[in-house]
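Undergrad: 3D, please:
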Amino acid sequence: MNDNEVIILGIESSCDDTSAAILKNGRILSNVVANQKVHEKFGGVVPELASRAHQQNIIPVVETAIQEAGIQKNNLSGIAFTQGPGLLGSLVVGTSFAKSFAMGLGIPMMAVNHMQGHILAHFIKGDQTEQPQFPFICMTVSGGHTQLVLVRNYFDMEIIGQTMDDAAGEAFDKAAKIMGLPYPGGPLIDKYAKSGDPRKFEFPTSNIPDFNFSFSGLKTSILYFLQKEMKKNDQFIKENLADICASYQHTIIKTLFKKLIKACRKHNITDVAIAGGVSANSLLRSELERIGKKEGWRTFIPSFEYCTDNAGMIAIAGYYKFLEGQFATQDITPNARLKF
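TA: Have a look, this model is predicted:
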């Protein structure tokens, strides 16, 4: 390998996906994800089962990533891993493996904030020819987080708005569960919404000050709405599934963009990105492009493979930390509630 080549192994284990990626000079060589099907019958992630599955998956996933990249482990320049936020038991598995592997190879390791990784996924070299210019605003939307982040540099990020209670992704999944859809339900709501009328049913939107969000009231409203309608017609959900999904999804997306537009105007930002698992939502992606044209934004949408949790985004964050010499020490510990 050339001395100028920086090759990073990224490890992501914050929730229920075990992932490893190899990145060379900002370009992904491999990005392997092992999903955990065990949680489907429980309707959500069971932390203890997740950590056990990570223990089973971590070695084969890393080995596969190295093989698919066509490199040897001795070619690695450093190892990046998710320190948090996430499920503590899951984070422990990834952190422990990274520390042991880095010590064995005698190479540095970089601790990555999971949410910063989602944002920095926009800087992975690939099909996209353009990248956001600093400063820009990134709306990160996932099962556990909903944030508006002002990004001034690779590691100079400020949360200027966030949910006061539930995340948008959780609001999707909880509504899907109420309607009897299997876990994870967010993508299914997106699927059924495509053939529905987004204005058929009206759900309330929160009126939280500044750039913050709230989705707990919306979750409660759809629960009461469906309970009321099911008393009158026990086939109501089945007969109106597409319209319910479309109307509920429309309300969430409308709430998100109301605050995003307000934040961009206040901070005079014209480069706007989305990130996180919910950024795979088709309406969120199309609305960003539509509103972006109206507002005069340059918009940035990650490839589908970098929307949900993956090690590619951890590797690119680790790459920039490596270049700046931001190395972690062996006494580092995972942090389930890690802040920016």
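Undergrad: going forward, measure contacts and count neighbours with C-alpha atoms only.
TA: Will do.
Undergrad: In contact with the spatially most central residue of the chain, which residues are there?
TA: In the chain, the centroid-proximal residue (C-alpha atoms, centre = their mean) is G276; its distance is 2.5 Å. Counting by C-alpha atoms under 8 Å, 6 or more residues apart in numbering, G276 makes contact with M115, H118, I119, T140, V141, S142, C307, T308, D309.
Undergrad: What residue, apart from its backbone neighbours, is nearest the third one spatially?
TA: Spelled out, that is I119. Nearest-residue entry for I119: A275, 5.8 Å, with adjacent residues in sequence omitted and distances by C-alpha to C-alpha, 6 or more residues apart in numbering.
Undergrad: so the one you found makes contact with S303?
TA: No: using C-alpha atoms under 8 Å, A275 makes no contact with S303, being 9.8 Å away.
Undergrad: higher neighbour count, these two?
TA: A275 (29 against 16; other C-alpha atoms under 10 Å).
Undergrad: what are the ranges of the helices in the stretch 1-150 of the chain?
TA: 47-69, 88-105, 114-120 (DSSP state H, counting those that start in this stretch).
Undergrad: Could you export those helices as CSV, including distance to L23 and mean neighbour count?
TA: Shown next, in CSV, are the helices of the stretch 1-150 of the chain (distance: least, C-alpha to C-alpha, whole Å; neighbours: other C-alpha atoms under 10 Å):
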stretch, distance to L23, mean neighbour count
helix 47-69, 9, 18
helix 88-105, 16, 20
helix 114-120, 13, 26
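Undergrad: Could you also give me the structure for this second sequence? I'd like to compare it with the first:
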Amino acid sequence: MATAPWYRGVAVRPYTCGMRVLGIESSCDETGVAVVEAAPHGVPRLLGAALHSQVAMHQDYGGVVPELASRDHIRRVLPLTEAALAQAGLTLSDIDGIAYTRGPGLAGALLVGAGVACAMSAALGVPTLGVHHLEGHVLSPFLSADPPAFPFVALLVSGGHTQLMRVEGVGRYTLLGETIDDAAGEAFDKSAKVLGLGYPGGPALARLAEQGDATAFALPRPLLHSGDLDFSFAGLKTAVLTQARKLGAGLAARQADLAASTQAAIVDVLVHKAVAALRATGLRRLVVAGGVGANRALRQRLDQACVRHGWRVHYPEPALCTDNGAMIALAAAMRWQVGAWPPGGDGLAFDVLPRWPLEAVALDATGTG
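TA: Next up is the predicted model:
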């Protein structure tokens, strides 16, 4: 047997046949734990997953309360770990590595996942890896029934992030465009708040939009013809607020129409920019990831556009669009496949990065950072 590499001060076995990764997600208001298994080649597979959403707890406040989120992660992470392992038919002793969300996200919430992951790493003698939350989203479609192949253009629409990226491989990301103010998810949520739809607003607005007329109100499509691949949704939110004030007491009767018009404006911009990115890069494959990627209107429009141009489009399964542990375990497993993990690391110390650009996790041609 080959000598095991020295990693984090602990002798760990070399992984030549495969690797089972436990992933922990705790960046905001979902606690997710999952187990992913990877062979040296091929697409990793999901063995088990468990998720708890804090939506009900934060509804009374109209948004996420960071301290409450952190405390709830503490309560949930170990029971969810047990549930994910049970679904996979495994125990902790079967785990070869542990991944956690290092950032971006809420500092206190991130520290919960990081602390648990690194404690498990020390106890089990296995390596751990802090994963970029957005890298998890970008790679999440690889767990779908129709996984993509590199290279592709990624449309990332997750929470406060709206970005277009050229993705050549794991850790090989080139930013093509991003939002200069509000992201698409924020436009959904803030517009929903104007309409009195409560929290979380985005999914509620999308449901209401199905009952309305998308052409009822002429709302702006910011930067639609800007000639670049950047986004801006702050002006749209302001336009929705202005229209709601004009309607006054009549808003209730026109609520569905305004919701539909708002969604149509957001979708128009996302589709237009995604098509422009594919044309600019010459690539013929699009990956859509993040919470807004579950929006049915967006998927319909992107499907139509890609059929028209002869392109392929790939999405995560709806359950994997929101924050989850599977995407974190997957990102770590795919980094292992390209030789970027393990070894490496900085001893048993850990940190979190609430603000962390995706470019910071880029790999060079040798597979190292």
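Undergrad: Tell me the counterpart of Q300 of the second structure in the first structure.
TA: In the first structure, the residue equivalent to Q300 of the second structure is S286, according to TM-score structural alignment.
Undergrad: And T101 of the second structure, by the same measure?
TA: Match for T101 of the second structure (TM-score structural alignment): T82.
Undergrad: contacting residues for that match?
TA: Taking C-alpha under 8 Å, 6+ apart as the test, what T82 of the first structure contacts is 11-14, 91, 94-95, 111-114, 314, 334.
Undergrad: Among those, which pair sits farthest apart?
TA: Across the contacts of T82 of the first structure, the longest distance by C-alpha to C-alpha is 14.6 Å; it joins I314 and P334.
Undergrad: Settle it for me: which of those two has more neighbours?
TA: I314 (34 against 24).
Undergrad: Okay, and that one sits in which element?
TA: helix 311-324 (DSSP states H and E).
Undergrad: in that helix, what counts as buried?
TA: Within helix 311-324 of the first structure, the residues that qualify as buried are A311, G312, M313, I314, A315, I316, A317, G318, Y319, Y320, K321, F322, counting by 16 or more other C-alpha atoms under 10 Å.
Undergrad: Determine how far that helix lies from the middle of the whole chain.
TA: Chain-centre distance of helix 311-324 of the first structure: 16 Å, with C-alpha atoms, centre = their mean, to the nearest Å.
Undergrad: Check which helices and strands that helix sits against.
TA: On a contact count with 3 or more C-alpha pairs under 8 Å, 6 or more residues apart in numbering; DSSP states H and E, helix 311-324 of the first structure meets strand 7-12, strand 18-24, strand 27-34, strand 78-84, strand 109-113, helix 114-120.
Undergrad: Do you have the helices of the stretch 201-340 of the first structure handy? List them.
TA: Applying DSSP H, counting those that start in this stretch to the stretch 201-340 of the first structure gives helices spanning 216-232, 236-267, 282-295, 311-324.
Undergrad: and the ones you listed, which is most packed in?
TA: Neighbour counts (mean count of other C-alpha atoms under 10 Å) averaged over each of the helices of the stretch 201-340 of the first structure peak at helix 311-324, with a mean of 27.
Undergrad: what sits up against stretch 193-212 of the second structure?
TA: Residues contacting stretch 193-212 of the second structure (C-alpha under 8 Å, 6+ apart): 55, 58-59, 62-63, 185, 188-192, 240-241, 244, 251, 255-261, 263, 295.
Undergrad: Where does that stretch end up in the first structure?
TA: By TM-score structural alignment, stretch 193-212 of the second structure lines up with residues 177-196 in the first structure.
Undergrad: any idea how far S142 of the first structure lies from T329 of the first structure?
TA: Computed as C-alpha to C-alpha, to the nearest Å, the S142 of the first structure to T329 of the first structure distance reads 29 Å.
Undergrad: Looking at those two, which has the bigger crowd around it?
TA: S142 (24 against 12).
Undergrad: Now do the same for the more buried one: its match in the second structure.
TA: S142 of the first structure maps onto S158 in the second structure, by TM-score structural alignment.
Undergrad: any idea how far its match is from L164 of the second structure?
TA: Distance from S158 of the second structure to L164 of the second structure, by C-alpha to C-alpha: 12 Å.
Undergrad: So what does L110 of the second structure match up with in the first structure?
TA: With TM-score structural alignment as the criterion, L110 of the second structure matches L91.
Undergrad: Please apply the same query to P66 of the second structure.
TA: Per TM-score structural alignment, P66 of the second structure is aligned with P47.
Undergrad: same thing with L283 of the second structure?
TA: Under the alignment (TM-score structural alignment), L283 of the second structure pairs with I269 in the first structure.
Undergrad: Next one: the nearest residue to that match once chain neighbours are set aside from E48 of the first structure, what distance?
TA: Spatially, and ignoring its direct neighbours in sequence, I269 of the first structure is nearest to F136 (6.1 Å; C-alpha to C-alpha, 6+ apart). Between F136 of the first structure and E48 of the first structure the computed distance is 38 Å (C-alpha to C-alpha).
Undergrad: Then L120 of the first structure?
TA: Taking C-alpha to C-alpha, one finds L120 of the first structure at 29 Å from E48 of the first structure.
Undergrad: Quick check: most distant residue from the centroid of the first structure.
TA: Furthest out from the centre of the first structure (C-alpha atoms, centre = their mean) sits K232, at 38.7 Å.
Undergrad: one step back: quick one: the helices and strands packed on helix 311-324 of the first structure as TSV, columns for distance to I159 of the first structure too.
TA: Below are these laid out as TSV (distance: least, C-alpha to C-alpha, whole Å):
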stretch	distance to I159 of the first structure
strand 7-12	22
strand 18-24	26
strand 27-34	28
strand 78-84	16
strand 109-113	13
helix 114-120	11
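Undergrad: These: which one's closest to Q67 of the first structure?
TA: Closest among these, using C-alpha to C-alpha: strand 27-34, at 8.7 Å.
Undergrad: residues in the second structure matched by the closest one, start to end?
TA: Taking TM-score structural alignment, strand 27-34 of the first structure hits residues 45-52 over in the second structure.
Undergrad: hmm, back to that, hmm, the match of L110 of the second structure is touching A98, no?
TA: No: when contacts are counted by C-alpha under 8 Å, L91 of the first structure is not listed as touching A98 (10.6 Å).
Undergrad: tell me how far the ends of stretch 274-294 of the second structure are from each other?
TA: One end of stretch 274-294 of the second structure to the other measures 16 Å (C-alpha to C-alpha).
Undergrad: er, stretch 219-228 of the second structure I mean
TA: End-to-end distance of stretch 219-228 of the second structure (C-alpha to C-alpha): 21 Å.
Undergrad: Give me the contacts around that stretch.
TA: So stretch 219-228 of the second structure is contacted by 177, 230-233, 235-236, 239-240, 261-262, 265-266, 268-269, 272-273 (C-alpha under 8 Å, 6+ apart).
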